[in-house]
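>>> Sequence first, predicted model second:
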Amino acid sequence: MSSAAGRLAALAEQFLGAPLPIRIRAWDGSEAGPQDGGPVLVIADRRALRRILYRPGELGLARAWVAGELNVEGDLYAALDRLAGLIWERDEPAPEARSAGSAVAAPLRRLRGAARMAGMLREPRFRAQLREVAGLTGIGLPPRPPAEEARPQHGIRHTLGRDRSAISHHYDVGNRFYELVLGASMVYSCAYWEEPEARTGDGRADLERAQFAKLDLVCRKLDLKPGQRLLDVGCGWGSMALHAAKEYGVSVVGVTLSREQAAYARKRVADAGLEDRIDIRVQDYRELDPEVDGPFDAISSIGMAEHVGAVRYREYADRLYALLREGGRLLNHQIARRPLGGEAEERGYRVDEFIDRYVFPDGELQPVGTTVSILEQAGFEVRDQEALREHYALTLRQWVANLESGWSEALRLVSAGRARVWRLYMAASALAFERNRIGVNQLLAVRTTPAGVSGLRLRRGGFARAS
């Protein structure tokens, strides 16, 4: 009888119609697949196969990874790159297919996949191999999902209560863990990196410099002046509020839905002696009253809008517009997905199951063009757009390095499953940015006066990094 790895490789190659892209090692020590010195996918427990059989695709693989039943020996990025075509890309249309007529592409691909599977099931050899794998997995019910998985939510998305629950799932895992991953800056959004020749080679130090540069870039785009009022939506651990108050002399209201973040930010504010100029609140942006809390001279929203949701985005834009004074500026820093094209834009988009269950429940991405349109529909004039895609890839790789170098400490702070979620999510996201599957953009928008005065310079500029 052939080894477990051999049988799995044979079944996988018949299903894929191509050679296995990565070497595998089964729980019995057997190996199969390419011998090219690349990474090895380790199936440490046959329960992983049961998870995949009961939930084929991304979610089954993710559950096995979080549970520690799947591991990678070697370069995780290289392994994910090899597996990407199996997990994320097999059902994606080619760029030329993202057109007005591509609404039927996804259903047709699924039908072709179902027809292929039906045809394979009629083949005696494939049925025999499938029986072998079923025997390898053991008889039984599907394994319970890991404890780190968020329970599926039902009902209306992006209500106040549901958004608070989603934010808590992601952010309330312990501030010390975030310190380990993010570094001293405690900024959870992409940094603004220098060219390679200008970096020191010390990843942690370069990250801190890049995060300072990003916060300063936001402040300069907003043209902050002493005595002005800034609203920081989704203020996190208070880094933007502290930077703006210290470096530019403004007063800041920062809002977050995470109580752990708010407590941490308030302590930082107190330690800096800025309690008279920074107000950190546990509050939803929808709870800000323009008549009571406004007007603000500027608003920063950095890495928060991904949580708003498509059904609420116009409401988000309308509320920020109402909170700004005439001539005030908004800096919206937001991750964007690639457009699908045509009717597929409405029907074809779905959040990755791994991200939805383990990382950002109810998180949603939209194309940057959609964001621009909605902001302008709300009354803003979008004056500047800067793409920072490569910057986020660099940031994520450093966060992964921070986590990996502090792995023992991470396991004392959170569960092994939670640490594994973060390692996988950040590494996969770094590759997604590098391969242009997703991007991130800073949009500078202004609420012009009734006469159309924007207050911006005639020529683009003035945003370059300070020397």
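Received the coordinates, thanks.

>>> CA atoms for contacts and neighbours, from now on please.
OK.

>>> all helices for the stretch 201-350 of the chain, in order.
Using DSSP state H, counting those that start in this stretch, the helices of the stretch 201-350 of the chain run over 203-222, 239-248, 259-271, 313-323, 344-347.

>>> what about those helices, which gets the closest to L8?
helix 344-347 (34.8 Å; Cα to Cα).

>>> Does the closest one pack against any helices or strands, and if so which?
Helices and strands touching helix 344-347, by 3 or more Cα pairs under 8 Å, 6 or more residues apart in numbering; DSSP states H and E: there are none.

>>> if we can go back for a sec, mind checking the helices of the stretch 201-350 of the chain for the one nearest to L330?
Closest approach to L330 among the helices of the stretch 201-350 of the chain (Cα to Cα): helix 203-222, 7.0 Å.

>>> Make sure R164 is indeed in a helix.
Yes. Checked against DSSP: H, G, I helix; E, B strand; the rest coil, R164 lies within a helix.

>>> Measure how buried it is and give me the count.
Using other Cα atoms under 10 Å, R164 has 17 other residues around it.

>>> Chain neighbours aside, what residue packs nearest to it?
Spatially, and ignoring its direct neighbours in sequence, R164 is nearest to L257 (5.9 Å; Cα to Cα, 6 or more residues apart in numbering).

>>> OK, contacts around the one you found?
For L257, the residues meeting the contact criterion (Cα atoms under 8 Å, 6 or more residues apart in numbering) are R164, I167, S168, G234, V282, Q283, D284.

>>> Excluding chain neighbours, what is closest to G309?
For G309, the spatially nearest residue (Cα to Cα, 6+ apart) is E364, at 5.5 Å.

>>> And for P145?
In space, P145 is closest to R63, 6.3 Å off (Cα to Cα, 6+ apart).

>>> contacting residues for K225?
Shown in contact with K225 (Cα under 8 Å, 6+ apart): Y248, G249, V250.

>>> quick check, nearest of these to Q442?
Within these, the smallest distance to Q442 is 20.0 Å, found for Y248 (Cα to Cα).

>>> quick one: contacts of stretch 144-153?
Here stretch 144-153 makes contact (Cα under 8 Å, 6+ apart) with R63, V66, A67, H169, R357, Y358, P361, G417, R418.

>>> Select from those residues every entry located in helices.
Among those, DSSP state H puts R63, V66, H169, G417, R418 in helices.

>>> picking up where we left off before, between the contacts of L257, which has the most around it?
G234 leads the contacts of L257 on contacts (other Cα under 10 Å) with 24 neighbours.

>>> What residues sit buried inside the lengthiest strand in the chain?
Longest among the strand segments of the chain by residue count, using DSSP state E, is strand 324-337. Across strand 324-337, burial judged by 16 or more other Cα atoms under 10 Å covers 324-337.

>>> for comparison:
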Amino acid sequence: MPAYDGVASRLAPLLVRILLGEEAPAGDEGAAAGLPIRVRAWDGSVVGPPGAPEFVLRHRRALRRLLWKPGEMGLVRAYVAGELDIEGDVFAALGAVQRVMRGGDEPIRLSSDDKREIVRTAVMLGAVGPEPKPPPEEFPAGRRGEHAGPLGESAAFFDRMLGPTMAHSGGLWDEAVDLDEAQRTALAEAAELLGAAPGARVLDLNAGWGALACHLAGRHGARVVALARTEGQAEHIAARAEEAGVADRVEVRGRDLDGAGGGPYDAVAALAGLAGAESLDRAVPRLYELLAPGGRLLVQQPVRRPGPHHVRRTFTTSYVFPEDGELVTLGELVTALEDAGLEVRGVGARREHHARTLRAWAANLTRHWDECTELAGPGRARVWLLYLAASALACESGRIGVHEIRAIRRDRDGRAGTTLVEGRAVQGFAAP
């Protein structure tokens, strides 16, 4: 078969428009040259530069999704549904079409001529029809409050993906040789920054699968209240604490800040970040109330670049974190902390460390792919691989950042000094 025969050759100019929002060069070979990817169509024909990342359109329905939603959401829906596959390195494939992954639910804008040409091509390929329903893995539009995290993936799934520590925040890679060491180093640093000590009372927001809570209780003798987002996480944390012999020092409660009780706490950890912008005004003052005078707050927060920002549905809010997917800027977060009366004592960039952690998680997922698809289902496994790859690329390119913010509630005399919980003194942040 000649290189530009078949369905693929007809798809080339169309894909340049609906994936990139650009005018394809004239002629079949010109259109193929305009593609940063290689495309294999359902009839076996191929178009695109040799050696480029390869997308496989397994069904006409994938094209129909892209016609209805040019850009990110069409691509995501086709991939999650299994109608479109990525052969080889998913990072290289997404990197080649990064522009698609920046547009959220806003379709790429097409001219009237583009639309007429696309419809003509779609008719020729038998891809015209009503808009396909979103995959069942997609959260319904406007869904909030019902769920804020994984949709039922088991602890076994996350054990395969996150690795032995099951830490759900970024590791520290300065001297680490693998993910396990990077995560253990990060947990040790977090414990030091929190001032973990025997008897200290610590609140672990979004405790994940209990890595930090059990580390603080087991290695440092702290008493930890761990807020779990799902029933599965709560059960796993409780079992993990029991196995580690620290069940008497780890108390698992519901995910909302209401579950934290009245405090006071010597320290609060938010290694998976605080809530989105609309919640900061409510959440941060509550954290201030929960901290004892001199108490510490440690936040690791994904942030976006400053500038105009239009809230819209994205892949992340539609498939992974419906409530927490909208990022704030570092300035907004610091301002919210200071407005609540907390004193910011230090800010550090963790973007490169987080990107490397995301790549390591993706490597784990692909290494255990068959087992993970059996545990979570093919669609959810695809969601997580796409999320990890897209997030890593966004970190590496600087489109999003991850910062560690250390703050403190000053004591009664305005000092960083000590915390006083139940008559005990625990050393606070040292003055810079």
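Perfect, thanks for sending it. Model, not experiment: these values are computed from the prediction.

>>> hmm, back to that, can you lay out the contacts of L257 of structure 1 as CSV showing distance to A118 of structure 1?
Output for these, formatted as CSV (distance: Cα to Cα, whole Å):
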residue, distance to A118 of structure 1
R164, 43
I167, 41
S168, 43
G234, 48
V282, 53
Q283, 52
D284, 49
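
>>> and which of those is nearest G273 of structure 1?
Nearest to G273 of structure 1 among the contacts of L257 of structure 1, counting by Cα to Cα, is V282 at 20.3 Å.

>>> can you tell me which residue in structure 2 aligns to that closest one?
Per TM-score structural alignment, the equivalent position to V282 of structure 1 in structure 2 is G254.

>>> From V320 of structure 2, how far off is that match?
Relative to V320 of structure 2, G254 of structure 2 is positioned 20 Å away (Cα to Cα, to the nearest Å).

>>> what's the answer for G245 of structure 2, then?
For G245 of structure 2 relative to V320 of structure 2 (Cα to Cα), the value is 33 Å.

>>> So between the two, which is more surrounded?
V320 (23 against 14).

>>> Could you find the closest non-adjacent residue to the equivalent of that one over in structure 1?
Alignment note: V320 of structure 2 maps to V359 in structure 1; criterion TM-score structural alignment. Excluding its sequence neighbours, the residue lying closest to V359 of structure 1 (Cα to Cα, 6+ apart) is H170, at 6.1 Å.

>>> repeat for H168 of structure 2
H168 of structure 2 sits nearest to G208 (Cα to Cα, 6+ apart), 6.2 Å away.

>>> Show the contacting residues for the one you found.
A167, H168, A228, R229, Q233.

>>> Next: R255 of structure 2.
By Cα under 8 Å, 6+ apart, the neighbours of R255 of structure 2 are L205, N206, L227, A228, R229, T230.

>>> Trace L331 of structure 1 over to structure 2, please.
By TM-score structural alignment, L331 of structure 1 lines up with L298 in structure 2.

>>> if we can go back for a sec, max pairwise distance over the contacts of G208 of structure 2: which two?
A167 and R229 (14.6 Å).

>>> wait, what's in contact with Q442 of structure 1?
Per Cα under 8 Å, 6+ apart, neighbours of Q442 of structure 1: L331, N332, H333, Q334, D384, Q385, E386, A387, L388.

>>> Export the residues you listed as JSON lines, with columns for distance to A310 of structure 1.
Shown next, in JSON lines, are these (distance: Cα to Cα, whole Å):
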{"residue": "L331", "distance to A310 of structure 1": "19"}
{"residue": "N332", "distance to A310 of structure 1": "15"}
{"residue": "H333", "distance to A310 of structure 1": "16"}
{"residue": "Q334", "distance to A310 of structure 1": "13"}
{"residue": "D384", "distance to A310 of structure 1": "22"}
{"residue": "Q385", "distance to A310 of structure 1": "20"}
{"residue": "E386", "distance to A310 of structure 1": "22"}
{"residue": "A387", "distance to A310 of structure 1": "21"}
{"residue": "L388", "distance to A310 of structure 1": "22"}
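
>>> Tell me the secondary structure at the counterpart of E409 of structure 1 in structure 2.
Using TM-score structural alignment, the partner of E409 of structure 1 in structure 2 is E371. With three-state DSSP as the basis, E371 of structure 2 sits in helix.

>>> My read is that A217 of structure 2 contacts A211, right?
No. Counting by Cα atoms under 8 Å, A211 is not a contact partner of A217 of structure 2; they are 10.2 Å apart.

>>> Between those two, which is the more surrounded one?
Higher neighbour count among A217 of structure 2 and A211: A217, with 27 against 21, using other Cα under 10 Å.

>>> ok, for the alignment partner in structure 1 of the more buried one, nearest residue in space, not its chain neighbours?
Matched to structure 1 by TM-score structural alignment, A217 of structure 2 sits across from A245. Leaving aside its chain neighbours, A245 of structure 1 sits nearest to S251 (6.1 Å; criterion: Cα to Cα, 6+ apart).

>>> can you pull the contacts of that neighbour?
S251 of structure 1 touches G227, Q228, R229, L230, A245, R277, I278, counting by Cα under 8 Å, 6+ apart.

>>> now the residues you listed as JSON lines including distance to F15 of structure 1?
Output for those, formatted as JSON lines (distance: Cα to Cα, whole Å):
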{"residue": "G227", "distance to F15 of structure 1": "65"}
{"residue": "Q228", "distance to F15 of structure 1": "62"}
{"residue": "R229", "distance to F15 of structure 1": "60"}
{"residue": "L230", "distance to F15 of structure 1": "56"}
{"residue": "A245", "distance to F15 of structure 1": "58"}
{"residue": "R277", "distance to F15 of structure 1": "62"}
{"residue": "I278", "distance to F15 of structure 1": "58"}
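
>>> about what we covered before: among the helices of the stretch 201-350 of structure 1, which comes closest to Q129 of structure 1?
Using Cα to Cα, the helices of the stretch 201-350 of structure 1 put helix 344-347 closest to Q129 of structure 1, at 36.0 Å.
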